[in-house]
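In: I would like to see how this sequence folds:
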Amino acid sequence: MKSILSFLKPYRLSVVSIVILTFLSSMLQLYLPTLTADIVDVGIVQGDIAYIWKVGGWMVACSLLAILLTIWKSYLSSKTALGFGRDMRRQLFVHVEQFSLEEFQKIGTSSFITRSTNDVKQVQDVTIMILQMMTRAPLMLVGGIILAVSRDAVLSLIFLAALPLLGGFIYLVSRKAIPLFGQLQKKTDRLNLIMRESLSGIRVIRAFNRVDDEKERFQEANTSYKDTGLRVNRLMAYLFPFMLIIMNFTNIGIVWLGANRIDAGEMEVGNLIAFIQYAMMILMALIMLSMSFIMVPRAQASAKRMNEVLNMEPKIQDNEGTVTDLRAPAQSIRFEDVSFYYSNAEKSAVQDITFEAKTGETTAIIGSTGSGKTTLLQLMTRFYEATEGRITLDGVDIRDLPQEKLRSQMGYVSQKAVLFSGTIADNVRFGRQDASDEDVWQALRTAQAEEFVLQKDGGIDAEIDQGGSNLSGGQKQRLSIARALVRKPSFYLFDDSFSALDYKTDAKLRASLEAEKAHAALIIVAQRISTVKHSDKIIVLDEGKIAGIGTHEQLLKDNLVYQEIVASQEGQEVERG
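Out: Predicted coordinates:
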């Protein structure tokens, strides 16, 4: 809980104020039974009406003051807890933004969402309860016991039986509940995952008539969540009735023993009334504690999951003494005997990769599915860290560059086009925020997107739905390319970014990209031979290794792997020697 509790530091003054207000309001409430005893033993027994009015006035004043203090405390508690929750959510988001793709894969996107929303809410709710109830309950418990003993020490012996029994039962219930609350949060993750997959993949699900299967999959996860929730709630349901039983039997014991002591002349009626009120305060304090304990186990599970994220160090970090004087634009990026293993993989994704991409050149990477093409681009951008070898930018190891500076040299277009809700201009300017309208239109023209943008109402101010759902696959790819173009980087990284384009648009786009080579290097991952055949250099990958480097003509002449790729696309058969 250390990391979580550290978020309360900015609210130390508020917490101290809450404790002081709680103490004052509790003392006032504890004082009321004493005044009640005085009214009975002095005012009523002696028939002193003036005394009754005097003490009654004090009781009203104490009650009103206690109400005002409680309202003030509740306001501060809510403000502190909500600020505490806001700070946790912000820190979780900021921390997660620093993670490499490996950390995302380790925990999972759905779990990150649950931890930054549902888990934060659980901790926030229990913080309010701690500030409002758990600060008050111990004071009422201890104060009530002290004042009850001061009224009648013999009668107070009843608490020696009731309190340990009650405390022990609360401990046993909490001990069994904590693991179940942890399971409940994991099953919340599972529900979130299935919901996200079902909504984002609704077209595929309907196309393959798997709606009923998805309903069944969700039902299984939902039922599992329900069953665990029922187990927890059944367990917690025993707590309140058990406390009421203890509370009522304690009252019976107090009245029975108190009546005997009054009959024996060892106790006054007012003292018994005050003692009963103190007993109720003590037992109500225990009920408040038990209600808190109902929420604390779940908040503990949530806090543990949040700490797991906050204590997770990003695998890829800027090194101390990073190089900051790299020239811009950079002129070349070079792989030197680079190998990379994904986490827990037995086989390397790429192995012994050596090549160089320079400004003014188009470097294409081609190979079968799973040969490591996308991995090379992700290593260039340091989404992953090379396991062996090194990658240099103008001779400087990219691990010695700040990540921000490295990626400012890159214009990356991912394999899956990713767009954000907002306007077309907003999405293109995601590459460069200070881009003018003319810069945006120029990027759209180069990306062959100008025509369909002009057809939309509002042009570049036309709205894009979440994920670009109101655009075709080719339109989304072209906007993603325009986003990279407006950045004017040193290296354009196209990760199979032309796959949704028809051959005519593909050819026009490649022709328009030739002008970008004057100040940048083009690195293209593609499946189509037509996309890469005019490249200055083609790198052929086979099972994570370089099977050949050369121009289209050179590889077609003497590289068997490339010949097979060409044959598979052109319908020719390659003779095997």
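
In: only C-alpha atoms for contact and neighbour calcs from this point on.
Out: Fine.

In: quick one: the strands in the stretch 451-577 of the chain?
Out: Using DSSP state E, counting those that start in this stretch, the strands of the stretch 451-577 of the chain run over 463-464, 491-495, 521-525, 537-542, 545-550.

In: run this one through as well so I can compare:
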Amino acid sequence: MTMRGPGMGGGPAMKKADDFRGTSRRIVALIQRDRFRLASVLGFGALMVCGMLAIPTILGDATDLVIRGSAAGGVDFGALARTLGIALGIALVTFVITVHNGRTIAKMAQHMAFELREEADRKIASLPLSYFDARPRGEVLSRVTNDIDNLTQTVGQVTQRIVQGVLFIVGVPIMMLTISPVLTVIVVVTLPLTLLATRLIGKRSQPRFVKQWATTGKLNGHVEEMITGHQLVTLFGRRDEGAAVFKRHNEELYENTVRAQWVSGLLGPAMMFLGWFTYVLVAVAGGLQVAAGALTFGQIQAFIQYTGQFQNPLNMLAALFGQVQSAVASGERVFELLDADEQSPDPVAVDDALARVEGRVAFEDVSFRYLPDEPLIENLWLSAEPGQTVAIVGPTGAGKTTLVNLLMRFYDLDAGRITVDGVDVSTVERERMRRRIGMVLQDTWLFDGTIAENIAYGRPEATRDEVVEAASAAHADHFIRTLPDGYDTVVGAEEGSLSAGERQLITIARAFLIDPSILILDEATSSVDTRTEMLVQQGMIALRQGRTSFVIAHRLSTIRDADVIVVMEHGRVVEQGDHDELLASGGAYARLYEAQFAQPAVEEEPAGA
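Out: Next up is the predicted model:
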């Protein structure tokens, strides 16, 4: 239902992501919304980590029991069994907690996805049409689907591991200190090297993930465009060009994804190298302490296990680092959508100023432009009296469709005002005002549902008899009844079983049903054949009775009976009057009329001349 402004239609340039911390904080804030589940994960996670931290010490004690028993001539198998039984019990408890936390985090992630999709849906409903004019639909769709899915799935995959990893990183050094402060210092000294590697690699991988998801959006936009316009692409033989564009986007996505994954993947090997280096230092130093009698075999065994517990979370976080970078890149794109400037808010309605609309419409010194440096409509004055039919004609780009978009408040004015019955439409809630206006566009739109549901889209409470009456008025009842399921035939946005004319008749019936006070017809009969056009014109005459109507037309034969014909050029009204007056004046309308209906000036020469 939009008209693209001059220069519109291409996707905006994606800005470089430079707020990793800010986006990460917002993602954490999203997780914190589900406080109950988060508290459950943290509480049980802490209990699980405590149990896992106790197991190496218990197993170390079991080792010392065996060594001391062997040296004393007999192992106390009862004590050994009790010790190992405690370790097994703790292991079973940690397993149950792990399963519980996994299920809880999955619910958290899906709840986040649910809320983000709802927020995105509400946001899209409140965005001005200029936002969609500047972006391909596939790009916006990619943010609402792919990016939200990537963000929430990653949250579900890494939250439990991050919680567990952080608790280990905090708890393991404490257990290490109880065994050997010297060995603990050796392990902790390697931590700055780990942080440095993470920082260096992260700086280089994050921009690549941003490019990856930006390219994904461009690819989706192109695919959506090619599928929607498949017939047109085939008709004009542009399949090869479309395939070339797809190949270019696909190759760009491939290259960006490989680069992002390769750079982020360097962190894993780096962490593994640091981990083995730490093991070697601990083994050498620990062996010397055991030889000196400062530590027992069981203690050094426990310490080596703690070293693994300390290194494993770091390695695990490193392995997840690429996913986190990708999720943050997606999160930034989602937040850019959620943070986009909304349309100006509706005024607080005290009463319904347009409860009863007579239909007097006036454009008073109206100025509007899509782009700041490209004027379109400047200082326009135009009025329509109740019940009048005002036809708007002019060359392409003159601003005809823009006029009705401004009346519908799809865009806000730069200057001037538009009034209905003397009431400035900017002081009325958009929804209340639009309820009084019926609109039929050149581009038909049907949603997935039955024909009856499509006709009743503006009045869902309408009865079947009212739907049939509206279809009859639009001369659509006959062809609807010839369909296998009649009014219950399922159609959709891409439904191919209906012709363009039949789809247009359904949208016209939709306008009949809402019984509007003001009617807007934007090339409403352009998709119907000549015979059907005559029938529709008869219905339109009946529909326009007692209503103010604005008819945008290129075919001048359809607006001869209009009360006022307004001729626009370059955003200005250059002429207005009825058909006979404008023809007699010999101005812009007469030139348009002659150009459309003049006979060829050169007769075809006889064969053989």
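
In: before we move on, back to that, can you redo the strands of the stretch 451-577 of structure 1 as TSV with mean neighbour count and distance to E103 of structure 1?
Out: What follows is the strands of the stretch 451-577 of structure 1, written out as TSV (neighbours: other C-alpha atoms under 10 Å; distance: least, C-alpha to C-alpha, whole Å):
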stretch	mean neighbour count	distance to E103 of structure 1
strand 463-464	19	30
strand 491-495	26	22
strand 521-525	25	25
strand 537-542	23	27
strand 545-550	18	26
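
In: Include distance to V413 of structure 1 when you put those into JSON lines, please.
Out: Below are those laid out as JSON lines (distance: least, C-alpha to C-alpha, whole Å):
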{"stretch": "strand 463-464", "distance to V413 of structure 1": "18"}
{"stretch": "strand 491-495", "distance to V413 of structure 1": "5"}
{"stretch": "strand 521-525", "distance to V413 of structure 1": "10"}
{"stretch": "strand 537-542", "distance to V413 of structure 1": "19"}
{"stretch": "strand 545-550", "distance to V413 of structure 1": "23"}
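
In: Quick one, which of the ones you listed gets closest to V154 of structure 1.
Out: Smallest distance to V154 of structure 1 across the strands of the stretch 451-577 of structure 1 (C-alpha to C-alpha): 76.8 Å, for strand 463-464.

In: so the closest one matches what in structure 2?
Out: Counting by TM-score structural alignment, strand 463-464 of structure 1 pairs with residues 490-491 of structure 2.

In: Contacts for that stretch next, please.
Out: Stretch 490-491 of structure 2 is contacted from outside by L446, F447, D448, G449, T450, I451, S497, using C-alpha atoms under 8 Å, 6 or more residues apart in numbering.

In: quick one: what helix or strand has the first one in it?
Out: In this structure, L446 of structure 2 sits in neither a helix nor a strand according to DSSP states H and E.

In: Need the counterpart of it in structure 1.
Out: Per TM-score structural alignment, L446 of structure 2 is aligned with L419.

In: Tell me if I'm right that its match and L471 touch.
Out: No. Using C-alpha atoms under 8 Å, L419 of structure 1 is not in contact with L471; the gap is 10.0 Å.

In: re earlier: tell me how far the match of strand 463-464 of structure 1 is from the chain's mean position?
Out: Averaging C-alpha positions (C-alpha atoms, centre = their mean, to the nearest Å) puts stretch 490-491 of structure 2 26 Å from its chain's average.

In: and what of stretch 358-378 of structure 2?
Out: For stretch 358-378 of structure 2, the distance to the chain centre is 30 Å (C-alpha atoms, centre = their mean).

In: Can you mark which positions in that stretch are buried?
Out: Applying a neighbour-count criterion of 16 or more other C-alpha atoms under 10 Å, one finds 358-364, 366-370, 376-378 buried in stretch 358-378 of structure 2.

In: ok, of the residues you listed, which one's closest to Q212 of structure 2?
Out: For these, the nearest to Q212 of structure 2 is Y370 (30.7 Å; C-alpha to C-alpha).

In: which ones are touching the aligned residue in structure 1 for Q596 of structure 2?
Out: For Q596 of structure 2, the aligned residue in structure 1 is Q569 (criterion: TM-score structural alignment). Listed by C-alpha under 8 Å, 6+ apart, the contact partners of Q569 of structure 1 are R528, I529.

In: swap in I27 of structure 2?
Out: V328, G331.

In: Three-state assignment for it, please.
Out: Three-state call for I27 of structure 2 (DSSP: H, G, I helix; E, B strand; the rest coil): helix.

In: separation between it and R117 of structure 2?
Out: 14 Å (C-alpha to C-alpha, to the nearest Å).
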